[in-house]
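Chemist: When you get a sec, could you give me coordinates for this:
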Amino acid sequence: MNIFLGTSANACIGIGKAFVIPNAEKRIIPQQHITDDEREKHLQRFDNSLANVITAIGAQLAAVKGDKVQSEIFETYYLMLNDPEFLGEVRKSFASSDMPIEYVLNQKTEEYADRLRCSGNEYLAERAQDICDIFGRVLDDMLDYHPFKIESVPDGAVIVAKTMNPSDTIILSKRKIAGLALIEGGVSSHVGILARSYGIPAVFALDKVTEEIKTGNTVIVDGIAGEVIDCPDEDTIKSYEVKIEKEKQRLEALSKFRNLPAVTKDGVKFSVMANIGTVEEAEMAAQEGADGIGLFRTEFLFMNEANQDIGSAHVHASGFSEEKQFAAYKRVLEIMKGKPVVIRTLDAGGDKIIKSAELQAFSIEEKNPLMGLRAIRLSLENPNLLKTQFRALYRASVYGNLKIMLPLITSVEQVRDALSIAEMAKNELRSEGVKFVEDVPIGIMVETAAAAMIADCFAKITDFFSIGTNDLTQYTLCVDRENTAVAPMYNEFHLAVLRLISMTVKEAETAGIPVSVCGEMAGKNDSALVLAGMGVRTLSVSSKRITKIKALLSQFTLPELQAISAKNLNVGMTLEII
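Modeler: The predicted model follows:
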């Protein structure tokens, strides 16, 4: 028995026979010089292979129509293959080179992939694999190279490989795969997203698994612990079979909370809402029994549109139109059927890069983007963009219970400026005779120490608070949680973070305005209890956590929750020091 440690990409368990996918043989790219007379033939071969791959992708896209996750992958590939900027650069480089078209295409693909990997943005870095995958297919067609066929993988196998292409993962999703064990891969990669979407247990960042695990070996993929066990003994297999059965029973037991309110043992009511980024996620939230939407990250609407063009050096956001926004907001409000829906204005910047002609200020090169022109700052630098978003939001307001939230607020002036733009949008709609709800509540994200420290000032001019614990922790502790060198210092239970949260909750209570938490703390068992004991009565979490949090709260009384909070706030220690 051999245990490999890695990173969990989907927290569930699978047992099956290993199928080790061999590392792809390296393509032999021709490097002999060509003459001018040969150029036309090279370009014709490139165009033919490009057309062949576009046709194949188009057929695959048609075959998965109705499956959003699969469709998005193939749509991304289709747009990459038709990206005029990338293809133009390939042709331009070939025109000034005396090397074969295969050599030029390979060089340009690697150049663009490296650019994405070094972008400083996790989403873009993960897309480097996509561009290598799809233009690798074009190269294979040009070279008449036929790599390993993923279709040969048997049903029920545990896939062991160096890496996986998203398109291969889609094929495997139809084969009832027992698990994925990969040397490479990121949690936010398309492969990771697909694994979670299809319920495939997955562990990435494993060392030497393709060398030491043999095809046919029994393998356990423990996506909860982030482990892969090769050739487990009978006792280990039996213990994991028990775990799988218990998890199945636990999920079935939790399902009873789906349509029940969140209530403590002594009858204190809570709202457990959902964090979403797309319309489809709103549908999932409704199915999971969400009490509403506590955070609709609108930037993901724009990123999904913009990043379809990921093969380009410039990412263009075509999703900023008022009509597209209105349609999305309206649909989410309709799905939630009168339950509150908190929609956050564009929170672009930092690690959520969107480049567009509509975001001129975004072209500035920033040394520290997380501290730079992002969120409300970026929106206020582009007032027409913010006004368009307000117009779409107000137009949608008549279809449900809308609330609007402003991100990364650090000053009263920012709120006043945003409210002024909102009023301009309302005046335009009035003059056009468009119906909308006049008194849509507008609140702020409390995600910096500055906002928490002057929460009393914000409470006088806003309608609600939502505490974003991810950024609050990061900014308070000066820790970039994406930086592995300091990631262990990222601690949501740091006394400074907890005190800032407690301070914000108390100021909201004093002012009589609602306060919620929509950061990761709200969806974790230990921190959810602490927040509940502090006085937070609305928690917004990922849809899959809703029933779990409801079940958790039902196990405690309010005094018990308050005792847990007091202990974590170090009340006793503080008094002792004084």
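Chemist: only C-alpha atoms for contact and neighbour calcs from this point on.
Modeler: OK.
Chemist: Which parts of the stretch 1-150 of the chain are strands?
Modeler: 2-5, 7-10, 13-20 (DSSP state E, counting those that start in this stretch).
Chemist: Those: which one's closest to residue 575?
Modeler: strand 7-10 (41.2 Å; CA to CA).
Chemist: what's the closest one in contact with?
Modeler: Applying CA atoms under 8 Å, 6 or more residues apart in numbering, the contact partners of strand 7-10 are 186-187, 192, 195-196, 199-206, 223-227.
Chemist: Which among the residues you listed count as buried?
Modeler: 186-187, 192, 195-196, 199-206, 223-224, 226-227 (16 or more other CA atoms under 10 Å).
Chemist: out of those, which are inside strands?
Modeler: Among the buried ones among the contacts of strand 7-10, the members found in strands (DSSP state E) are 202, 203, 204, 227.
Chemist: Roughly how far does the last one sit from residue 1?
Modeler: When CA to CA, to the nearest Å is applied, the distance between residue 227 and residue 1 equals 13 Å.
Chemist: just to revisit the earlier point, closest to residue 219 out of the ones in strands among the buried ones among the contacts of strand 7-10?
Modeler: residue 227 (10.5 Å).
Chemist: this one next, for a side-by-side:
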Amino acid sequence: MVRIKRKKVELRFKGIPVSPGIFIGRVIFFLTPRIDIRPRKIRIEDIEQEVARFMRARQSYISELERMKSSFQGGLISLIDTQIAMLRDGTFEREVLSLIRNQQRPAEYAIDRAIQNLTRSLRTSDSEYMRERANEMERLAHDLIRKMGDLEPTAPRAAHIRNKVVLAYDLSIQDTLNLIKKGAKGFAVAFGGITSHAAIIIRNYKLPAVFGLGEEFVQALQNNEIIEGDRIIVDGSKGHVVVNPKKNTVEQYKRLLEEHKRAQKELLQLVDKPTVTEDGIRFAVNGNIDLSDELQLVMEFGGHGIGLFRTEFLFQDYGQNEDGQTRVYRNIARHIYPGHLVIRLFDLGADKLIGTMKPETALGMRGIRALLLEDSQKTLRTQVRAILRANRRGNIKLMVPMISTIEEIIAVKEIVQDEFKELRKRYRRIQFPEFGVMVETPSA
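Modeler: This next block holds a predicted model:
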């Protein structure tokens, strides 16, 4: 038998840069089996058995996630807590059980249909974060289904993964952590974005990664245009992936890699230098963050404080959870002290703050205007209380988004003062925060 040598062609893909850096290595696959769920019916006498299957599988998955917590550090533990909260969500459970009992559907179909119903409004959101939360919920549901049907991907041995670039359709938290522990050095993933939990973990480990490579990338994988062992370049800074690069492409990226390393080395030498102007005026260098886990990077590169904490990413996980928000704010304020932490109130549209409001009705309603609506003031007061409770050291400042009128400023200050007065009865150490606004609208 004559083996025909495969002609290697340079393939280029563009995706979302989710973790900066460049790595040149070899391909290893981690391809999750596609789930084919058909709407069949089960027998009436099998309904309670199917309910029990779902409950056992869910509890087993929760126990697995609880055990995984020991593998995480700092804020990454909150990612596990978020997934556990999703699995325990009462609405999700009721939806699944209703589909099993009332429509005689198997557990796998019920899980998939329930998550589609629950994420429908998130998928139509104009917020990338909200859309990614929908993807995260679907990812978790499909992981649960795979565990029920023994459809989990077979992970390559550690020796095969070490110093390789992982190519995947999608990645769960567990998959990502296991692959990193086994020595993966880069990631090229068909789906997901910068706020996906897998991307957050990869960023935390400072490994280059590109997500959202799309259907063209999927087709290349399915058509065997890419095979294991192919040479690959992952540019996590610009979102480029090159498979079977030409010699001049490799040389170009090697030069970029050297320039990047040299620039990083020069910048790192400035980390501990005093920030003083030539005429002797000291100033602070602060970093802006969207996720609490990014605090580590700000501190590592010499940041004195957090110039702006955009809290929208907290909304889905902790929107009505005062204790959860308090823990996040307090942890950041403690680690950045004596530097300041500027927390911006949720800058979201009214249709996200008030689940019953349609997007077309909510046009023009965002930022503080949306938060001051009667139906969303509970969310505002919850966040204000969490910020106040976290401000034990007096280094937290409160920022109000999308101010249009002086009346809005007065209304928010009154709410903050009311909540502070009540909280001081129980928390004597808390301090009133400095108060600021973002002037972003023409009317302001």
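Chemist: TM-score of the superposition?
Modeler: Overlay of the two chains. TM-score (TM-score structural alignment, normalised by the length of the second structure): 0.81; 426 aligned residues with a CA RMSD of 3.5 Å.
Chemist: if we can go back for a sec, out of the strands of the stretch 1-150 of the first structure, flag the one nearest residue 377 of the first structure.
Modeler: When the strands of the stretch 1-150 of the first structure are compared (using CA to CA), the closest one is strand 7-10, at 33.5 Å.
Chemist: In the stretch 51-200 of the second structure, what residue spans correspond to helices?
Modeler: 77-88, 90-103, 107-123, 128-149, 158-161, 173-181, 197-204 (DSSP state H, counting those that start in this stretch).
Chemist: could you dump those to CSV with distance to residue 332 of the second structure?
Modeler: Shown next, in CSV, are the helices of the stretch 51-200 of the second structure (distance: least, CA to CA, whole Å):
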stretch, distance to residue 332 of the second structure
helix 77-88, 13
helix 90-103, 30
helix 107-123, 28
helix 128-149, 21
helix 158-161, 35
helix 173-181, 23
helix 197-204, 16
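Chemist: deepest of the ones you listed, which one?
Modeler: helix 197-204 (a mean of 22; mean count of other CA atoms under 10 Å).
Chemist: what lines up against residue 54 of the second structure once you look at the first structure?
Modeler: Residue pairing (TM-score structural alignment): residue 54 of the second structure is matched to residue 46 of the first structure.
Chemist: Revised request: answer the last question for residue 122 of the second structure.
Modeler: Per TM-score structural alignment, residue 122 of the second structure is aligned with residue 116.
Chemist: for the residue lying closest to its match once chain neighbours are set aside, what are its contacts?
Modeler: Once flanking residues are discounted, residue 116 of the first structure sits nearest to residue 125: 4.9 Å by CA to CA, 6 or more residues apart in numbering. Contacts for residue 125 of the first structure (CA under 8 Å, 6+ apart) come out as 113, 116, 117, 118, 119.
Chemist: list the ones among those residues that the second structure also has?
Modeler: Retained in the second structure (both residues aligned by TM-score structural alignment, their matches' CA atoms under 8 Å) from the contacts of residue 125 of the first structure: 116, 117, 118, 119.
Chemist: Can I get the residues you listed in CSV including distance to residue 474 of the first structure?
Modeler: What follows is those, written out as CSV (distance: CA to CA, whole Å):
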residue, distance to residue 474 of the first structure
116, 24
117, 23
118, 22
119, 20
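Chemist: my guess is residue 539 of the first structure meets residue 269, correct?
Modeler: No: in this structure, residue 539 of the first structure is not within contact of residue 269 by CA atoms under 8 Å, at 11.6 Å.
Chemist: the more surrounded of these two?
Modeler: residue 539 (29 against 15; other CA atoms under 10 Å).
Chemist: Am I right that the more buried one is in a helix?
Modeler: No: read with DSSP: H, G, I helix; E, B strand; the rest coil, residue 539 of the first structure is strand and lies in no helix.
Chemist: give the contact list for the residue nearest the centre of the first structure.
Modeler: For the first structure, residue 188 is the residue whose C-alpha lies nearest the centre (CA atoms, centre = their mean; 6.7 Å). Applying CA under 8 Å, 6+ apart to residue 188 of the first structure gives the contacts 122, 123, 126.
Chemist: From residue 182 of the first structure, how far out is the closest residue to the second one other than its chain neighbours?
Modeler: Think residue 123 of the first structure. Leaving aside its chain neighbours, residue 123 of the first structure sits nearest to residue 188 (6.9 Å; criterion: CA to CA, 6+ apart). Taking CA to CA as the measure, residue 188 of the first structure and residue 182 of the first structure are separated by 14 Å.
Chemist: Equivalent analysis for residue 427 of the first structure, please.
Modeler: For residue 427 of the first structure relative to residue 182 of the first structure (CA to CA), the value is 55 Å.
Chemist: In terms of neighbours, single out the busier of the two.
Modeler: Using other CA under 10 Å, the more surrounded residue of residue 427 of the first structure and residue 182 is residue 182, with 25 against 13.
Chemist: Tell me which residue of the second structure matches up with the more buried one.
Modeler: So, by TM-score structural alignment, residue 182 of the first structure is matched to residue 189.
Chemist: ok, now which ones touch that match?
Modeler: Contacts of residue 189 of the second structure by CA under 8 Å, 6+ apart are 166, 167, 168, 169, 170, 171, 209, 210, 211, 212, 213.
Chemist: Repeat the analysis, applying 10 Å as the threshold.
Modeler: 15-16, 30-31, 166-171, 199, 209-214, 217-218 (CA atoms under 10 Å, 6 or more residues apart in numbering).
Chemist: now swap in residue 452 of the first structure and tell me
Modeler: Counting by CA under 10 Å, 6+ apart, residue 452 of the first structure makes contact with 410, 445-446, 458, 467, 472, 497, 499-505, 507.
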